[in-house]
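Enquirer: Pasted the sequence and its predicted model underneath.
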Amino acid sequence: MEHNNFSQLYTELSLNPDLPTLAERCKLLTEILLDCKSLPQTQPVCRCLGAYLEDVKTGLAESMRDFQVVEFEAEEELPGKKEWLLEDTETKCDYCRALNHVLLISHFDLDMLPHLSGLLHDITHSMATDLVASGGENTVIHIIS
């Protein structure tokens, strides 16, 4: 998948918004995408969404720099699900980017448009929930056992 340079076209992205803000914008764009009924309607939204998803991906990669590795003994209780947030969120972001790419450049049966955009919507909302719930914190604990 080639990197797009659309991010320079969107003024808000030059202000370096935090991850929760970017995630909320992605959610809004997928809401708009659900209302698109043709490729000419879909493509501008997908270009914008692609720029925002690229910034989310970059933000997730930057937050990995502050990763802390903590080892637990086998008998200690492992922390809850949110400690794995970044890994799952990064995967969801990659899925969103891939689906958005398909919507942007592929020629597909328009009967598939609501299904593809709906799937993108659901994954984006899940990713955004992760990012908003984390408060955009830069420190994430990764457990190695």
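Expert: Cool, the structure landed. Residues are numbered from 1 along each chain as shown.

Enquirer: For the rest of this, base every contact and every neighbour count on C-alpha atoms.
Expert: OK.

Enquirer: Report the distance from the longest helix that the chain contains to the chain centre.
Expert: In the chain, with assignment by DSSP state H, the single longest helix is helix 39-64. Using CA atoms, centre = their mean, to the nearest Å, we find the averaged C-alpha position of helix 39-64 to lie 7 Å away from the chain's own average C-alpha position.

Enquirer: buried sites along that helix?
Expert: The neighbour-count check on helix 39-64 (16 or more other CA atoms under 10 Å) flags 39, 42-43, 45-57, 59-60, 63-64 as buried.

Enquirer: what does stretch 86-103 give?
Expert: 86, 89-90, 92-97, 99-101, 103.

Enquirer: mind listing which of those are in helices?
Expert: Among these, the subset assigned to helices under DSSP H consists of 86, 89-90, 92-97, 99-101, 103.

Enquirer: Now distance to residue 111 too, for those, in JSON lines please.
Expert: JSON lines is the format used below for those (distance: CA to CA, whole Å):
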{"residue": "86", "distance to residue 111": "34"}
{"residue": "89", "distance to residue 111": "29"}
{"residue": "90", "distance to residue 111": "29"}
{"residue": "92", "distance to residue 111": "24"}
{"residue": "93", "distance to residue 111": "25"}
{"residue": "94", "distance to residue 111": "24"}
{"residue": "95", "distance to residue 111": "21"}
{"residue": "96", "distance to residue 111": "20"}
{"residue": "97", "distance to residue 111": "21"}
{"residue": "99", "distance to residue 111": "16"}
{"residue": "100", "distance to residue 111": "17"}
{"residue": "101", "distance to residue 111": "18"}
{"residue": "103", "distance to residue 111": "13"}
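
Enquirer: Comparison target, given below:
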Amino acid sequence: MNTVNTKVHLSPSPVPMTLDLFELLDACETLSDELTEYSSPAHRQALYIRLAECLEVMKDELERPLSQYLIDRLTAEKLIDTQPQHLAEDSELLRQYCYALTQVLMSQRQTAEVNEVLNGLLFELVNLLIEDLVAPRF
């Protein structure tokens, strides 16, 4: 069983250290999507733990040079005219925001209403991070 790309069970399992950047991004996307689907505090807690693990592994991955196949996947043949729509262009900063927010949510010190808003914010930040990291570069 793939521990990242399948539905999360209540007992989180560790994130494999062999995932590449895109696999980590896919895992983060899956986990943040699941956070919007589940309301059980225990299930959400497991998802927060798994998401924090993915974001922590991603920290090391962002510091390493990209593999050639990832460079090929991220390189555009021609300049793409896009408008910057990101909160920050620094992927590491976005990753830190996501990680910090998972830590806040894991603490469970907020009201249910605040948790819902923070879950939505986490979902948006994870998606911004993914968009930033998979955007083709000229």
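Expert: Happy to help now that I have it. Given the structure is predicted, the values throughout are model-derived calculations rather than measurements.

Enquirer: show me what contacts the residue positioned nearest the centre of the second structure?
Expert: When the second structure is reduced to its mean C-alpha position, the nearest residue by CA atoms, centre = their mean turns out to be residue 28, at 3.4 Å. Residues in contact with residue 28 of the second structure, defined by CA atoms under 8 Å, 6 or more residues apart in numbering, are 51, 54, 55, 126.

Enquirer: and if we set it to 6 Å?
Expert: Residues counted as contacts of residue 28 of the second structure (CA atoms under 6 Å, 6 or more residues apart in numbering) are residue 51.

Enquirer: Would you mind finding the match for it in the first structure?
Expert: Under the alignment defined by TM-score structural alignment, residue 28 of the second structure corresponds to residue 26 in the first structure.

Enquirer: same check, this time on residue 47 of the second structure
Expert: Taking TM-score structural alignment, the alignment pairs residue 47 of the second structure with residue 45 from the first structure.

Enquirer: what do you get for residue 111 of the second structure?
Expert: The pairwise alignment with the first structure assigns residue 111 of the second structure to residue 109, based on TM-score structural alignment.

Enquirer: now its match: how far from residue 115 of the first structure?
Expert: Look at residue 109 of the first structure and residue 115 of the first structure: by CA to CA, to the nearest Å, they are 11 Å apart.

Enquirer: Also residue 20 of the first structure?
Expert: Counting by CA to CA - residue 20 of the first structure and residue 115 of the first structure are separated by 26 Å.

Enquirer: and those two? which has more neighbours close in?
Expert: More neighbours sit around residue 20 than around the other of residue 20 of the first structure and residue 115, counting by other CA atoms under 10 Å; the figures are 21 against 12.

Enquirer: which SSE is residue 17 of the first structure in?
Expert: Assessed by DSSP states H and E, residue 17 of the first structure sits outside every helix and strand.

Enquirer: Please say which position in the second structure it maps to.
Expert: Using TM-score structural alignment as the criterion, residue 17 of the first structure maps onto residue 19 of the second structure.

Enquirer: With adjacent residues omitted, what lies nearest to residue 127 of the second structure?
Expert: With CA to CA, 6 or more residues apart in numbering as the criterion, residue 127 of the second structure has its nearest non-adjacent residue at 6.8 Å, and that residue is residue 29.

Enquirer: Can you point out the helix or strand that includes that neighbour?
Expert: Of the helices and strands defined by DSSP H and E, residue 29 of the second structure is found in helix 21-37.

Enquirer: Return the distance of that helix from the chain's centre.
Expert: When C-alpha coordinates are averaged (CA atoms, centre = their mean), helix 21-37 of the second structure and its chain have centres 6 Å apart.

Enquirer: after superposition, how close is it to the first structure?
Expert: On superposition with the first structure, the mean distance recorded for helix 21-37 of the second structure (mean CA distance after the TM-score superposition for the first structure) is 0.8 Å.

Enquirer: how much does that helix deviate in direction from helix 41-63?
Expert: With axes from the mean of the first three to the mean of the last three CA atoms, to 10 degrees as the basis, helix 21-37 of the second structure and helix 41-63 are set at 160 degrees to each other.

Enquirer: Buried ones in helix 21-37 of the second structure, by neighbour count?
Expert: Buried residues in helix 21-37 of the second structure, counted by 16+ other CA under 10 Å: 21, 24, 25, 27, 28, 29, 30, 31, 32, 33, 34, 35.
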